[in-house]
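1. no sequence for this one, just the structure:
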């Protein structure tokens, strides 16, 4: 996606269409007249917000690889591939997330939709759906921004990200806000999600690619987890489990979660050939190489993650009983034998893989963690055993208590959600260090990134600091 200053994003969108900002079908391109005067135009503008989720700096690529590369799930292949993200794999200063421009583009789109929707004709039910979807997208984007550029509420808080609730077009002074506090950003996220829950419906045809009431509740569960509001995190997760039109996929068909988005609550859809990103920045290219040589295989699974699978032995992995192990593929790659992740395997065509932003398994994991923190260990074991049972593992018993239980829950979260954009943020929100691997094998000079390291926060783009004197850069990047 063309990276331009956010202050010009909506002006470019409304005057020339979305083609410079999004790789989408012509139906996503809108004129100023259509965008501002009727319901189809406003809806098209909202579609451009959905489409921006496919951007290479967001769920299309970067935001789904970096959390595993910056953490301890993925390392750069040795002597093979293209070398993409090799600097990120060793946490080089400045080699981190670049979500700012895409995030504020989406926020500006949703703000414009919310401002314009009241002035166009149409049924109130349809307009409420558009309003609710806008609140959902704004909340999702703000949460991704604040957890990327700021400390989490339970881990110091501090400066968050700017809160923009009105659209801007051009060099308006209101387009240069200071950073709000982390707590204020979370308050806004919760307000948006409450609005989304009150406005959205749960029509089955909307799943999983459009905002629904259940998707808003699922995101609220995640937001509450990050704030360590454990009871509410568990409560919202339960509502999702009760109300979602999906169930956990059978463990023998684990690949269907990614092949068919079978347990997705909200997913980013890559359906048409025009949806696919450039071949060099497709998830399937980064995460694997097929037998016919398709793919670069830049990112390979770290030994630390492999060892989490019960029964794993590198010399003979036939003893692994965990059904989730089926999503890994062992091959020779360059000078080493490695495991590739197959959650993105061009299942619907070259570069076309649905990206599960929220899926049902996360809700059980949220509950397990929340109940463990609340001291309700029986419920925590019950919830984590749902995940273990689906994976073909035996239930844990009362012998798992205290820190042993919490470690088991975090271990299962790591395995279950690997390569789906969670690991770095999970370590960060729990104030945990990031182990980079074995000295001389997976890392060289620095094998642990401590939680207090400034690199656990992304740097705000220099272009934003230059044009907005109110912005304060994160420590270590000046």
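-> Right, received. Where do you want to start? For clarity, every value in this text was computed on a predicted model and none was experimentally measured.
2. CA atoms for contacts and neighbours, from now on please.
-> Noted.
3. OK, contacts around the residue in the chain sticking out farthest from the centre?
-> Centroid-distance maximum for the chain: residue 121 at 34.8 Å, with CA atoms, centre = their mean. Contacts of residue 121 were listed using CA atoms under 8 Å, 6 or more residues apart in numbering, and they are 38, 39.
4. secondary structure element for residue 338?
-> According to DSSP states H and E, residue 338 maps onto strand 336-341.
5. what's that strand packed up against?
-> In terms of contacts (3 or more CA pairs under 8 Å, 6 or more residues apart in numbering; DSSP states H and E), strand 336-341 is packed against strand 299-301, strand 328-333.
6. now what about the shortest one, what contacts it?
-> Contact with strand 299-301 is made by 69, 73-77, 286-288, 338-341, as judged by CA under 8 Å, 6+ apart.
7. and residue 358, what helix or strand is that in?
-> For residue 358, the element it lies in under DSSP H and E is strand 355-359.
8. centre of the chain versus the next helix or strand after that strand, how much separation?
-> The helix or strand immediately downstream of strand 355-359 is helix 360-374, counting by DSSP H and E. Chain-centre distance of helix 360-374: 18 Å, with CA atoms, centre = their mean, to the nearest Å.
9. repeat that for stretch 77-93.
-> Remark: stretch 77-93 is offset 21 Å from the chain centroid, using CA atoms, centre = their mean.
10. just stretch 99-114 next, same as before
-> Averaged C-alpha coordinates place stretch 99-114 at 17 Å from its chain's average position (CA atoms, centre = their mean).
11. same deal with stretch 359-369?
-> Stretch 359-369 sits 15 Å away from the centroid of its parent chain (CA atoms, centre = their mean).
12. any residues touching that stretch, and which ones?
-> Stretch 359-369 is contacted by residues 218, 221-222, 225, 233-234, 237-238, 240-241, 246-248, 263-266, 379-384, 386-387, 406, 409-410, 412-413, 416-417 when judged by CA under 8 Å, 6+ apart.
13. in helices, which of those fall?
-> The members of those that map onto helices under DSSP state H are 218, 221-222, 225, 233-234, 237-238, 240-241, 379-384, 386-387, 406, 409-410, 412-413, 416.
14. that older thread, what distance do you get for the residue farthest from the centre of the chain to residue 114?
-> Residue 121 is 14 Å from residue 114, where distance means CA to CA, to the nearest Å.
15. another one to put next to it:
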């Protein structure tokens, strides 16, 4: 084994197993060092040793989850989808003049050298590599208990699907990386969407089957219910309405979740509607979103909610008061996403970044029912979300009018959360009409982000570049 690191950006980082073990121990001690910055240790250990005990496998997962919180598309910082795609769509207005990469998102015209786009690509593939490392190590282990094997493999298959899914939805055809083989991965080409989707679905089905055999972990780790919820989202995006509905109904009827009726408590770490949230890292830490979106003086130092977005809220919508903050200036009022209210540590952690929550499942159910022509059932799910928002139920809608009501509800329920607005506009073919009207530089090809030019240069098999870039 070699102690030299070979870094191929965009596809794979070849990590020495002994360095991974050092990383794991560092995580237990609160280390925040980067995955690829760990110095090789003097004592060489093989990959099989890393997977002899459940504790070291858990530590490998802890690394992945810390990266989800801190660095990749799920982070609540300016590098994550909640922020970047808020600017790429119609949720956020940029006030800062020192964020040129974000300005490209706000303009609707990205370049293939955009550093934020490059980080979305590279960081996600780095975690796919780390996930494949766990899969291979656990599959080859002879010491782990069978229940631990099922739990680890189930979580890893889910994460690999989750990561590839977001790459596909952002970039279109992308490579599917399912091993740690350096030679193969460094030459990987992009897959068409249908075979790519099938591989993602296979991982999700495996994950669900494996996690059904173990007791569900707490909601800081993906468990059976997380996979079921993600399958509902996956099928919705594929327009497989009956399959999406099946997954929704399983969570709704059999899962230990309930809609949090107090809007001020929805994003607290103990909310009963949370299916998966990211651990805060250290006791007393709160979310990155709080630091990114909340501000106290005007003009905004960074970004604010678009005023036209504010106008989407109906009169009396409790979410406007509970989830939107405002700063009043001499002649102008600015608004900010206030779902996560704490932008500093507290005596104990109160808020964690939520990736899946029950209200999204209700809106998936509403949309699936609407497409299946079951209007009464669609309205029932839609009105559960509306009534929690202190709005009157709606009735008598069908067809396009019903779908439009659901899309509107998704916009005001899921704003500033994980790029939902962008993905909704993309999958429903409404992006050009809505974004083209407000972004002078928007073109239809912008629905797929550019493949980072640096990665195209390293791996010519990623060519051709996405249209328009």
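-> It's in. All of these numbers come straight from a predicted model, not from anything done at the bench.
16. how alike are these chains, TM-score-wise?
-> Put the two chains on top of each other and the TM-score (TM-score structural alignment, normalised by the length of the second structure) is 0.84; 438 aligned residues with a CA RMSD of 3.3 Å.
17. deepest-packed of the helices and strands packed on strand 336-341 of the first structure, please.
-> Highest mean neighbour count of these: strand 299-301, a mean of 27 (counted as mean count of other CA atoms under 10 Å).
18. that strand vs the second structure, average offset?
-> Relative to the matching residues in the second structure, strand 299-301 of the first structure has an average distance of 1.5 Å after the fit, by mean CA distance after the TM-score superposition for the first structure.
19. columns distance to residue 55 of the first structure on top of the helices and strands packed on strand 336-341 of the first structure, output as a markdown table?
-> Below are those laid out as a markdown table (distance: least, CA to CA, whole Å):
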| stretch | distance to residue 55 of the first structure |
| --- | --- |
| strand 299-301 | 20 |
| strand 328-333 | 26 |
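20. I'd like to know which of these lies nearest to residue 309 of the first structure.
-> Closest of those to residue 309 of the first structure is strand 328-333, at 11.3 Å (criterion: CA to CA).
21. average distance between the closest one and the second structure?
-> Superposing on the second structure and averaging over aligned pairs (mean CA distance after the TM-score superposition for the first structure), strand 328-333 of the first structure comes out at 2.2 Å.
22. next, the angle strand 336-341 makes with that strand.
-> 150 degrees (axes from the mean of the first three to the mean of the last three CA atoms, to 10 degrees).
23. separation between whatever residue of the first structure lines up with residue 292 of the second structure and residue 453 of the first structure?
-> Aligning on TM-score structural alignment places residue 292 of the second structure opposite residue 286 in the first structure. From residue 286 of the first structure across to residue 453 of the first structure, the span is 27 Å (CA to CA).
24. just the helices from the stretch 51-200 of the second structure, written as ranges.
-> Secondary structure of the stretch 51-200 of the second structure by DSSP state H, counting those that start in this stretch: the helices cover 54-70, 81-88, 100-107, 115-140, 146-171, 182-185, 193-211.
25. who's in contact with the second one?
-> For helix 81-88 of the second structure, the external contacting residues (CA under 8 Å, 6+ apart) are 73-78, 92-94, 102, 105-108, 416-419, 421-422.
26. average gap between the strand holding residue 358 of the first structure and the second structure?
-> Following superposition, strand 355-359 of the first structure is found to deviate from the second structure by 1.2 Å on average (mean CA distance after the TM-score superposition for the first structure).
27. so that strand matches what in the second structure?
-> Going by TM-score structural alignment: strand 355-359 of the first structure matches residues 353-357.
28. got the buried residues for the matching stretch?
-> For stretch 353-357 of the second structure, the neighbour count (16 or more other CA atoms under 10 Å) marks 353, 354, 356, 357 as buried.
29. before we move on, back to that, compare neighbour counts for residue 286 and residue 453 of the first structure and give me the winner.
-> More neighbours surround residue 286 than the other of residue 286 of the first structure and residue 453, with 28 against 11 (other CA atoms under 10 Å).
30. would you mind measuring from that one to residue 277 of the first structure?
-> 12 Å.
31. what sits closest to residue 11 of the first structure if chain neighbours are left out?
-> Closest residue to residue 11 of the first structure apart from its sequence neighbours, by CA to CA, 6 or more residues apart in numbering: residue 169 at 5.1 Å.
32. residue 310 of the first structure -> the second structure?
-> Superposed on the second structure with TM-score structural alignment, residue 310 of the first structure falls opposite residue 314.
33. which ones are touching that match?
-> For residue 314 of the second structure, the contact set (CA under 8 Å, 6+ apart) is empty.
34. swap in residue 8 of the second structure?
-> Residue 8 of the second structure makes contact with 14, 186, 458, according to CA under 8 Å, 6+ apart.
35. list only buried entries from these.
-> Neighbour-count burial (16+ other CA under 10 Å) applied to the contacts of residue 8 of the second structure gives 14, 186.
36. can I get the contacts of residue 8 of the second structure in CSV including distance to residue 225 of the second structure?
-> Shown next, in CSV, are the contacts of residue 8 of the second structure (distance: CA to CA, whole Å):
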residue, distance to residue 225 of the second structure
14, 32
186, 34
458, 39
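37. circling back: give me whichever of the helices of the stretch 51-200 of the second structure is most buried.
-> The most buried stretch of the helices of the stretch 51-200 of the second structure, if neighbours are counted by mean count of other CA under 10 Å, is helix 81-88, with a mean of 27.
38. give the closest residue to residue 12 of the first structure in space, chain neighbours not counted.
-> Leaving aside its chain neighbours, residue 12 of the first structure sits nearest to residue 18 (7.7 Å; criterion: CA to CA, 6+ apart).
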